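K.L.:
Got a predicted model here, sequence first, then my questions.
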Amino acid sequence: MANEITLKALQDASVDAKSLEEVVNGNESKQVTTRLGESYPSVKKAISQMFENGGLPATPFATKALMEASALIDGDYALVTDDTTTSNNGYYQKQSGSWVFLQWNPSKQLTTYYSDVMQYGPPSDVVLVESDNLYNSSIKSNDVYIKNRGSVITALSGSQIGALPVVSGQYCVIFSSFTQSFVLPSVSNSIDMSVGKEVQVLTGINSTTVSAGIYRLEFTIPSGFSYLLFNTKVGTTVADPFFVGLYNSQISKIGSADIVDKAARAMIKPSVLTNKKWAAIGDSITEHNFRANKNYHDYIADDINSLAVINYGISGTGYFDRYNIADTITQTDFDYLTVFWGTNDWGNQKSTNQKLLGGFLDTGTTTISGCINTALMGLITRFYDKKIAVITPLPRITNWGDNAANNAYGYTLKQLVDLIKRYCNHYSIPCLDLYHESNLPVWIPAANTEYFTAPNNSDPDGLHPNDAGHKIIANKIKAFLESM
């Protein structure tokens, strides 16, 4: 027979039910004392304390002093939250009568990591990305050298100065058999390397000896300068080997740990131009000169990993006077060869190109057609195993479109372009028609100013692209080369 429920049991049950209700429904500050004298936090308060205490059964205290004055015993946890001494805040456990600061302190560790990141300076094991050798022996001036005294370019037979376009803030490194006093890295706002030109010889260079007779010079390009100049030969003494590189701000590794997604990189198809060599034949649009800081081939090389450019650009030249180009190429280990000529053939700047256009398949070099035929046949014959391509001349302010005027020898630039394209079709040579597809509307005054004004010049010339113009044709030429 079941026990009878007494009045006292009902009264106790009522008190217990009320306590349970307060535990379940109490707010975050509610502490419930039960009928038996035990004290419990409400569910909301318990959850709040659990998060505040990081999951530990820790009693919170505003200060370390309040914690130390508490009646907690060995084994109890405590959390100090608002002590004015920041290092006192965190988790503690009472051990052998003393409060021990715990190593497990998430908020303190997060603060430490954040502080480390905010104060980050590259440690010794950070690997910066460094460029390939940018030294180009074709950008030089002979029989001159940079003189330290007076920071001026001075005449000296047999000497030589090299130059490189740079930007403010770039971090540069030079390897040379010359010491700093001979290299004399200097900056200028132009590529002018003539006698009497004043330059700024750099100071604050970090010079170290790499090995016997090899020196490393490190420095940063100051603001306001666009060219780095340096001695590569003084008298009969030659700086060999010679390396000029530019650091950028990318970090590839910290210690031995990669910080790139190798799987993602593996999914990216590399350009067919990667690790290839490109012989770029042309005129002043290919040659490095004052008309642009970088040419089309420089921008393409920037985009392609380890694409080496051999620059055969010479101002004022064309098919008319370099029809024997195949015989003059000395470095033959290239993969791609492009011919970017034509504007000087039409322009008649020299007595040597005062020639009639001539007829298709002319031989000899008395007509422009014969010069084109001779040049292309010579290249095909000698370099039949290379990828050869032709780029037509750009439209120019003095001759563009279909209705342009004839030059003094009775033909337009378009007629010359059409003849070049016909030879390419005949000899199965890929041809990029930049006369019709350049996206450089030189006849529009604003476009002429935007794309054909040389650095440090105020007026466009309607013929030579500047950096902005070279960037546009670089994208087209890159896609063209990759399609071959």
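P.N.:
Alright, I've got the coordinates.
K.L.:
drop to CA atoms for contacts and neighbour counts, all remaining ones
P.N.:
Noted.
K.L.:
shouldn't Gly90 be in contact with Phe101?
P.N.:
Yes - in this structure, Gly90 is within contact of Phe101 by CA atoms under 8 Å, at 7.4 Å.
K.L.:
Look at the two and report which has more neighbours.
P.N.:
Gly90 (23 against 16; other CA atoms under 10 Å).
K.L.:
Show me the longest helix that occurs in the protein.
P.N.:
Of all segments of type helix in the chain, defined using DSSP state H, the longest is helix 7-25.
K.L.:
Tell me the buried residues in it?
P.N.:
19, 22-23 (16 or more other CA atoms under 10 Å).
K.L.:
And for His426, the neighbour number?
P.N.:
10.
K.L.:
Kindly indicate whether the most centrally placed residue in the chain is helix, strand or coil.
P.N.:
When CA atoms, centre = their mean is applied to the chain, the residue found nearest the centroid is Asn248 (6.5 Å). Here Asn248 is recorded as strand under DSSP: H, G, I helix; E, B strand; the rest coil.
K.L.:
try it against this one:
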Amino acid sequence: MLKDNGYFRKLSMLIKTYQLAATVEQQVRIKLIAIEPIIGTLTVRQQNWLVNQLFTDATSDISTAIALNLLILWNTHDIEQLKLNLIAQYATQAKLIRHLLQDVRRHLDELILWQKTASGSLIDVQLVTTLAKMPISSNKTVGIIGDSVSFGLKATTNYGQYIQRATGSGVQNLAISGAHLSDNGYNSIYQQAQRLEKAQLYIFQGTDDDWLANVPIGSLTDKPNESYLGAFYHTIKVLKQKNASSKILTLTPTYQVPVKGNKVRRTDETRNKLGHNLHDYVRAQIQASYVLDIPVVNLMQKTLFNPADYQFRQLYMPDGLHPNERGHRIIAKEIATAYNYYFILSENKKSN
């Protein structure tokens, strides 16, 4: 049963608008009946997120005149007058209902995943509930850049999605598998940063791909295409230029033991052609974060990720390299905890 709140009463009015405009009331009713049992399993915060998403999707597909009429409806609930305005000003009403049904189907997929989470994993429910109560939930927009880990390769749910579902934040995740931090083209994390929209919180993951590609560690004075640290500095610079008041968190890579069958392909201790192992790049990233006064979430801790342990690997990182959804729960919790420490507790200490 739907939880009683003003958002859903307004959604009902919005749906009626579509029904009148496109004269396909039965189709809409069928879709809403399909959604209702799933919506009932969600929290009020998640329900409100869905309604806001549907309303945003709907109004983006409507002309300025129709959007104005919707705003009139929002305040007056004058259905009959709205119907006349729609008929007079918008000749392709059928397009509206097609978009609505597409939006319903898209969000229904997300709701089904939520339902599976609620019915299949108490840990997921506890995580989402915990994150929703933490200060990170105050951010309405979050931007994420990184490589396959932030992308969520090998995971049904990545840490950005956990944060989004718990907080209702708008999360833009531009991470790409195999991305270098150093600027070697479109996929690079440096160029991902340039494509990000303005956000209140940026999450910037360091990568192991530069280590594997023998990219020099370099220094913060290098250009973004010259070294790992040069790209690190310029990526931070790009994020600050997008929103000077934004909060930025960087993530390190994790320990890794990539396996194929029973054979270990390499470890984080393996040295590249420059004589560096992954730990050298992680130490450089942490030191650079301190220099630039950017909080860093150090995921290279065996108390968090220990893929050398067979049982841990089976549960959290089956291929020894990419965290699955269980591993991403760990990352999401670490991000939220670090956010609280660096941006809430530390700031309070400074003010006192």
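P.N.:
Here it is on my side, so go on. Since we're looking at a predicted model, the values are computed, not measured.
K.L.:
Let me know the TM-score between chain one and chain two.
P.N.:
Between these two chains, after superposing, the TM-score reads 0.58 (TM-score structural alignment, normalised by the length of the second structure); 237 aligned residues with a CA RMSD of 3.7 Å.
K.L.:
circling back to that earlier point, please report the distance of the residue nearest to the centre of the first structure from Ser131 of the first structure.
P.N.:
8 Å (CA to CA, to the nearest Å).
K.L.:
hang on, the residue nearest to the centre of the first structure packs against Leu128?
P.N.:
Yes - between Asn248 of the first structure and Leu128 there is a contact under CA under 8 Å: 7.2 Å.
K.L.:
separation between the closest residue to Gln31 of the first structure other than its chain neighbours and Met377 of the first structure?
P.N.:
Nearest residue to Gln31 of the first structure, sequence neighbours excluded (CA to CA, 6 or more residues apart in numbering): Pro41, at 4.4 Å. Pro41 of the first structure is 95 Å from Met377 of the first structure, where distance means CA to CA.
K.L.:
contacting residues around Gly359 of the first structure?
P.N.:
369-370 (CA atoms under 8 Å, 6 or more residues apart in numbering).
K.L.:
Quick check: which element contains it?
P.N.:
If you go by DSSP states H and E, Gly359 of the first structure is not part of any helix or strand.
K.L.:
how about the helix or strand hosting Ala88 of the second structure, which residues of the first structure does it hit?
P.N.:
Here Ala88 of the second structure, judged by DSSP H and E, is contained in helix 79-89. Following TM-score structural alignment, helix 79-89 of the second structure has no partner segment in the first structure.
K.L.:
which element follows the strand or helix carrying Thr154 of the first structure toward the C-terminus?
P.N.:
Under the criterion of DSSP H and E, Thr154 of the first structure resides in strand 152-165. Per DSSP H and E, the first helix or strand lying C-terminal to strand 152-165 of the first structure is strand 171-176.
K.L.:
and the next element down the chain from that next one?
P.N.:
helix 180-183.
K.L.:
So what touches that next one?
P.N.:
Counting by CA under 8 Å, 6+ apart, 148, 176, 207, 217, 230-232, 234 sit against helix 180-183 of the first structure.
K.L.:
what ranges do the strands span in the stretch 201-350 of the second structure?
P.N.:
Remark: strands assigned in the stretch 201-350 of the second structure by DSSP state E, counting those that start in this stretch are 201-205, 247-251, 259-260, 263-264, 296-297.
K.L.:
For Leu321 of the second structure, which of these is the nearest?
P.N.:
Set against Leu321 of the second structure and scored by CA to CA, those come closest in strand 259-260, at 8.0 Å.
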